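Q: Generate coordinates for the sequence data below:
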Amino acid sequence: MTASESTDRPYGAFPVRIGLQVQPQHAQYADIRRTVAAAEEIGVDVVFNWDHFYPLSGEPEGLHFECWTMLAAWAEATERVEIGALVTCNSYRNPDLLADMARTVDHISDGRLIFGIGSGWFEKDYDEYGYEFGTAGGRLDALGEALPRIEQRWTKLNPKPTRDIPVLIGGGGEKKTLKLVAQHANIWHGFGDAETIAHKHAVLDEHCKTIGRDPGEIERSVAVGDKRPEETGKQLLDVGTRLFTVHAGGPDYDLGLLREWVTWRDEVNAK
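A: Now for the predicted structure:
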């Protein structure tokens, strides 16, 4: 019996979905906007960016754009796809302000925002913009403090969000991050091969069991990198992955691999 078939982890309740992370680096915004439009036309389910201030690869001082102002623009420029950051850095904004920003993009998009968040890791962002980098553990503790504030602020805003905004938490730390996923997230996003992901799922399920939450409520997401669906799709599917995210970087955003994953999604969901 595979993890996806297990009564303990009924991840099969979620359909297979495909995401695209449009890395907002080394490209003009017009190219980014065209890529998002093309991805929506191809049929992708979710389009993500990321929350950094500098490129993560290539020329370190290359072209780059900010995350949340871009998400607001995408909310106006798209009609169907869900949008979000993969992931927002908790360190950069007051949690209550971030909740308000997310609520606003939720309304602009008519309820298509996924609120992706993590504790932060890219030290250059912190140093250049004047944030305290601290320690990995301290940043995770800060995330744990911020999430209840964000959730509470959503209940106080007028108007309230259009829906219960789905929270995606990224990261594989087993003691802190996956515990936060069990407590707060609708989606967990991780990295690695099927064996690694299966192990993380088992740890997450145990955290859910400890707090009395049904692990089947949490959609399982993974970054597939440059892997083709025939290389890794079935293996990740069998251990419970349901959201598969391809990345594309500028200046020339190649969506060939995305098309393969969308075709594979349709074939799997049709069975």
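
Q: okay, CA-based contacts and neighbour counts for the rest of this
A: Noted.

Q: mind listing the helices for the protein?
A: 29-42, 67-77, 95-108, 123-129, 136-156, 177-184, 194-211, 229-238, 256-269 (DSSP state H).

Q: I'd like those as TSV, with mean neighbour count appended.
A: Converted to TSV, these look like this (neighbours: other CA atoms under 10 Å):
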stretch	mean neighbour count
helix 29-42	17
helix 67-77	18
helix 95-108	20
helix 123-129	14
helix 136-156	16
helix 177-184	22
helix 194-211	18
helix 229-238	17
helix 256-269	16
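
Q: Next, format these as JSON lines and append distance to residue 23.
A: Putting the helices of the chain into JSON lines (distance: least, CA to CA, whole Å) gives the following:
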{"stretch": "helix 29-42", "distance to residue 23": "8"}
{"stretch": "helix 67-77", "distance to residue 23": "10"}
{"stretch": "helix 95-108", "distance to residue 23": "19"}
{"stretch": "helix 123-129", "distance to residue 23": "16"}
{"stretch": "helix 136-156", "distance to residue 23": "23"}
{"stretch": "helix 177-184", "distance to residue 23": "24"}
{"stretch": "helix 194-211", "distance to residue 23": "23"}
{"stretch": "helix 229-238", "distance to residue 23": "21"}
{"stretch": "helix 256-269", "distance to residue 23": "14"}
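
Q: of those, which approaches residue 116 most closely?
A: Nearest to residue 116 among the helices of the chain is helix 95-108; the distance by CA to CA comes to 10.0 Å.

Q: tell me the angle that closest one makes with helix 67-77.
A: Note on geometry: by axes from the mean of the first three to the mean of the last three CA atoms, to 10 degrees, helix 95-108 and helix 67-77 are set 20 degrees apart in direction.

Q: Please generate a structure for the following sequence too, so the two can be compared:
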Amino acid sequence: MIEHPYSKYPMRIGAQIQPQRCSYAEIRRTAAELEELGVDVLLNWDHFFPMYGPAEGEHFECWSMLAAWAEATERVEIGPLVTCSSYRNPDLLADMARTVDHISGGRLLFGIGAGWSERDYREYGYEFGAAGRRLDALGEALVRIERRWGLLNPPPLRKVPVLIGGNGERKTLRLAALHADIWHGFGRPDQLAAKHGVLDAWCAELGRDPGEIERATRVLRKGPEEVGPALAEVGTRFVTLVISVRDFDRGHVRDWLDFRDEFNR
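A: Here you go, the predicted structure:
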């Protein structure tokens, strides 16, 4: 296996619970079961409407849910995949994140991105604008969030891991090189490897050790026998499974957890 600077990280399995078309009681039970199964991280998303299937239906807000998960769970890290930098004042978002970190006992993973769902922006009264401007706003927000964490009393319980999501090579990966502890990308293993190379190049230009940035991705339906070794080969060490509450395949989760345990042995 090729040794990358970021190959030092152990394999981790996350689960992104879709907060849509179900009751919160069902979400809470699913979160509890996933923690009991042994996943490492529980994630939701920061949208205001369902992202898959019919456009209408039950849906729940990101940070209120994370605060509830902070009380309801004991071991797993929790966080958004990803929160949108445009939906809340960055200093307020930093304070919300710090509070969830304290409620959870220091288990917050802070995922953030520039936002992309035009319906969210339009219906909640935010200016959508151009993608480049949203990415510029993300960079500005990250500076303010990091500064606010240093000013809050009390501060976060640990150096909150920052996950930046997105594939854009010119702006997003540069922001990841500047700010991220984890970069979350999308695509096939070979596509991720190419993005890793771009991120590594930004690290070299900006004076950052690329080994400081854990590499992550999302898997929708494929099992570890299909894609696990290839992801590991390119240096991905954090794999997130997407969980539909009313169509929850426990065997799929167990297969990935077995792959993690065998890989880390």
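
Q: picking up where we left off before, out of the helices of the first structure, which is closest to residue 167 of the first structure?
A: When those are compared (using CA to CA), the closest one is helix 177-184, at 7.2 Å.

Q: picking that back up, which among the helices of the first structure is found nearest to residue 87 of the first structure?
A: With CA to CA as the measure, helix 67-77 is the member of the helices of the first structure nearest residue 87 of the first structure (9.3 Å).

Q: what's the mean distance for that closest one versus the second structure?
A: Superposing on the second structure and averaging over aligned pairs (mean CA distance after the TM-score superposition for the first structure), helix 67-77 of the first structure comes out at 0.2 Å.

Q: Could you tell me where that helix falls in the second structure?
A: Aligned by TM-score structural alignment, helix 67-77 of the first structure falls on residues 62-72 of the second structure.

Q: same deal with stretch 113-123 of the first structure?
A: Going by TM-score structural alignment: stretch 113-123 of the first structure matches residues 108-118.

Q: Sort out which residues of the matching stretch are buried, please.
A: Judged by neighbour count (16 or more other CA atoms under 10 Å), stretch 108-118 of the second structure contains these buried residues: 108, 109, 110, 111, 112, 113, 114, 115.

Q: how close does the second one get to residue 18 of the second structure?
A: Between residue 109 of the second structure and residue 18 of the second structure the distance is 17 Å, computed by CA to CA, to the nearest Å.

Q: Residue 177 of the second structure now?
A: Taking CA to CA as the measure, residue 177 of the second structure falls 28 Å from residue 18 of the second structure.

Q: Tell me who's in contact with the residue nearest the centre of the first structure.
A: By CA atoms, centre = their mean, the mean C-alpha position of the first structure lies nearest to residue 86, the distance being 3.9 Å. Counting by CA atoms under 8 Å, 6 or more residues apart in numbering, residue 86 of the first structure touches 21, 48, 49, 50, 51, 116, 117, 170.

Q: Turn the residues you listed into CSV, including distance to residue 242 of the first structure.
A: Below are the contacts of residue 86 of the first structure laid out as CSV (distance: CA to CA, whole Å):
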residue, distance to residue 242 of the first structure
21, 16
48, 16
49, 19
50, 21
51, 23
116, 16
117, 19
170, 15
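
Q: Quick one, which of these are buried?
A: Burial by neighbour count, 16+ other CA under 10 Å: within those this picks out 21, 48, 49, 50, 51, 116, 117, 170.

Q: Find the pair from these with maximum spatial separation.
A: Using CA to CA, the two most remote members of these are 21 and 117, lying 14.3 Å apart.

Q: Looking at the second structure, name the residue matched to residue 251 of the first structure.
A: Using TM-score structural alignment as the criterion, residue 251 of the first structure maps onto residue 246 of the second structure.

Q: ditto for residue 155 of the first structure
A: Per TM-score structural alignment, residue 155 of the first structure is aligned with residue 150.

Q: Could you do residue 104 of the first structure as well?
A: Correspondence of residue 104 of the first structure to the second structure, assessed by TM-score structural alignment: residue 99.

Q: before we move on, what about residue 216 of the first structure?
A: Match for residue 216 of the first structure (TM-score structural alignment): residue 211.

Q: thought its match was touching residue 9?
A: No - the pair residue 211 of the second structure / residue 9 is not scored as a contact, 9.0 Å apart, by CA atoms under 8 Å.

Q: quick one: stretch 132-143 of the first structure aligns where in the second structure?
A: Stretch 132-143 of the first structure corresponds to residues 127-138 of the second structure when matched by TM-score structural alignment.

Q: Pull the number of nearby residues for the match of residue 216 of the first structure.
A: Using other CA atoms under 10 Å, residue 211 of the second structure has 16 neighbouring residues.

Q: that older thread, report the separation between the two terminal residues of the match of stretch 113-123 of the first structure.
A: This stretch, stretch 108-118 of the second structure, spans 27 Å end to end (CA to CA).

Q: who's in contact with the alignment partner in the second structure of residue 16 of the first structure?
A: Using TM-score structural alignment, the equivalent of residue 16 of the first structure in the second structure is residue 11. Residues near residue 11 of the second structure by CA under 8 Å, 6+ apart: 236, 237, 238, 239, 260, 263, 264.

Q: So what does the first one match up with in the first structure?
A: Yep, that's residue 236 of the second structure we're talking about. Structural alignment (TM-score structural alignment) places residue 236 of the second structure against residue 241 in the first structure.

Q: Pretty sure that match sits against residue 222.
A: Yes - using CA under 8 Å, residue 241 of the first structure is in contact with residue 222, at 6.8 Å.

Q: Which one's more surrounded, these two?
A: Neighbour tally, residue 241 of the first structure and residue 222, criterion other CA under 10 Å: the higher count belongs to residue 241, 30 against 23.

Q: wait, doesn't residue 127 of the second structure sit right on residue 121?
A: Yes - counting by CA under 8 Å, residue 127 of the second structure does reach residue 121; the two are 6.3 Å apart.

Q: Spatially nearest residue to the counterpart of residue 174 of the second structure in the first structure, not counting backbone neighbours?
A: For residue 174 of the second structure, the aligned residue in the first structure is residue 179 (criterion: TM-score structural alignment). Leaving aside its chain neighbours, residue 179 of the first structure sits nearest to residue 207 (5.6 Å; criterion: CA to CA, 6 or more residues apart in numbering).
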